[in-house]
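J.: Generate coordinates for the sequence data below:
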Amino acid sequence: MSQNTRLKKLRQASAFLVIGGLAFVVDALTYNLLVFWVDGRGPMFDAPVPAKIIAIVVASIVTYIGNRYWTFNDRHLPPKLSRYVLFVVFNLIAMGLQLGCLWFSRYVLGLDSVLADNISGTIIGQILATAFRFFTYDRFVFPHEEKTPVSENA
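T.: Reported below is the predicted structural model:
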């Protein structure tokens, strides 16, 4: 791998992590407002999994916009329905990773504190989901596609 390619990958990974950090904040704020609010018992305290789904959907919008227009902005990507379908499918899988961590903590371990929910669903779940998203976005959602030359005869 050339030095230029390594630098490009490093820039791309760094941008992805910045966008992921922003999405992490959006996810955590949304979830904590819905579940714990100010007094420790928010409107969705007894429904943490649906609250996490809402938080992830909001954060996913942030990740799509940030990754499409910053992280992977060097790629020629003509609009394709399949790209959006893949984005949704991969985000549903990533959501499953996060929800699985939260569900396990809440319903198997019986932990329902602010700290437990944020460690399981927001930190551990987000790390797993972010790693999954980086590899799938790079390869399938925002792939390198060669520009098709315009024929002079057309």
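J.: C-alpha from now on. contacts and neighbour counts both.
T.: OK.
J.: which stretches of the chain form helices?
T.: Taking DSSP state H as the test, the helices found in the chain are 3-35, 48-66, 81-103, 114-117, 125-136.
J.: what's the closest of the ones you listed to Glu145?
T.: Nearest to Glu145, of all those, is helix 81-103, at 12.2 Å by C-alpha to C-alpha.
J.: what sits up against that closest one?
T.: Applying C-alpha atoms under 8 Å, 6 or more residues apart in numbering, the contact partners of helix 81-103 are 49, 52-53, 56, 60, 117, 120-122, 124-126, 128-130, 132-133, 136-137, 140-142.
J.: wait, which of the helices of the chain is closest to Phe72?
T.: Between the helices of the chain, helix 3-35 lies closest to Phe72; by C-alpha to C-alpha that is 7.1 Å.
J.: Could you also give me the structure for this second sequence? I'd like to compare it with the first:
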Amino acid sequence: MSEPGALRTRLDRLFREVAKFGVVGGLGVLVNLAVFNSVRHFSDLPVVRASIVATVVAIVFNYVGFRYFTYRDRDKSGRTRELTLFLLFSLVGLVIENGVLYTATYGLGWDGPLASNFFKFFGIGIATLFRFWSYRTWVFRALPAKEAVQTAESFLEQAPPRQATRRQPDRV
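T.: Predicted structure coming up:
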């Protein structure tokens, strides 16, 4: 494939991946904010604890969406590894997301409902950048490209066949 054609194909794949990630992530944000506001409204949990509960619910929702929609074509052989890395990077995202909310609420004293939702949303945005990079790089790894497999197969076909050497029987 020509260089411009290969670049166009890679950019097209990246665009589709970002779009699918955005759909799942957007729904995850709605789940996150809905749970956050419900917990705040129906319980006495402090703001950041309510946010952590909402983030955990959204992480579960997002894993299902990413595994079965966004990255369904990716390697599925190491599910334990995949889930462990997903949870690890999601935990880092949780800290980023709720660190922003914590700083605004307890560091700056901005703890009204509007401010809490704004900084929750802002924290989600920052954490999303980290999550996108880490999920696509470490968690949902791409299978080998068809071109690479075909190149390797053609290389093997061109190699001359190895001749087996016969071992001469030992003479006594």
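J.: Kindly write the ChimeraX command that selects the buried subset of the contacts of helix 81-103 of the first structure.
T.: What follows is the ChimeraX syntax selecting those of the contacts of helix 81-103 of the first structure that are buried according to 16 or more other C-alpha atoms under 10 Å:
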select :49,52,53,56,60,117,120,121,122,124,125,126,129,130,132,133,136,137,141,142
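J.: starting at the chain centroid, how far to stretch 121-131 of the second structure?
T.: Stretch 121-131 of the second structure sits 12 Å away from the centroid of its parent chain (C-alpha atoms, centre = their mean, to the nearest Å).
J.: Quick check, Phe45 of the first structure in contact with Val35.
T.: Yes: using C-alpha atoms under 8 Å, Phe45 of the first structure is in contact with Val35, at 4.2 Å.
J.: So what does Tyr102 of the second structure match up with in the first structure?
T.: Structural alignment (TM-score structural alignment) places Tyr102 of the second structure against Trp103 in the first structure.
J.: so how far is Lys52 of the first structure from its match?
T.: Applying C-alpha to C-alpha, to the nearest Å, the value for Trp103 of the first structure to Lys52 of the first structure is 10 Å.
J.: residues near Ser82 of the first structure, how many?
T.: Using other C-alpha atoms under 10 Å, Ser82 of the first structure is surrounded by 11 other residues.
J.: Likewise for Phe36 of the second structure?
T.: Using other C-alpha under 10 Å, Phe36 of the second structure has 24 neighbouring residues.
J.: Skipping adjacent residues, who's closest to it in space?
T.: With C-alpha to C-alpha, 6 or more residues apart in numbering as the criterion, Phe36 of the second structure has its nearest non-adjacent residue at 5.0 Å, and that residue is Ala54.
J.: Quick check: that neighbour touching Ser38?
T.: No: look at Ala54 of the second structure against Ser38 with C-alpha under 8 Å: they stay out of range, at 9.1 Å.
J.: between those two, who's got more neighbours?
T.: Between Ala54 of the second structure and Ser38, counted using other C-alpha under 10 Å, the more crowded position is Ala54 (22 against 13).
J.: and that one, what does it touch?
T.: With C-alpha under 8 Å, 6+ apart, Ala54 of the second structure has these contacts: Val31, Asn32, Leu33, Ala34, Val35, Phe36, Val39.
J.: Tabulate those residues (a markdown table), appending distance to Leu11 of the second structure.
T.: Shown next, in a markdown table, are the contacts of Ala54 of the second structure (distance: C-alpha to C-alpha, whole Å):
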| residue | distance to Leu11 of the second structure |
| --- | --- |
| Val31 | 30 |
| Asn32 | 30 |
| Leu33 | 32 |
| Ala34 | 34 |
| Val35 | 35 |
| Phe36 | 36 |
| Val39 | 41 |
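J.: Good, wrapping up.
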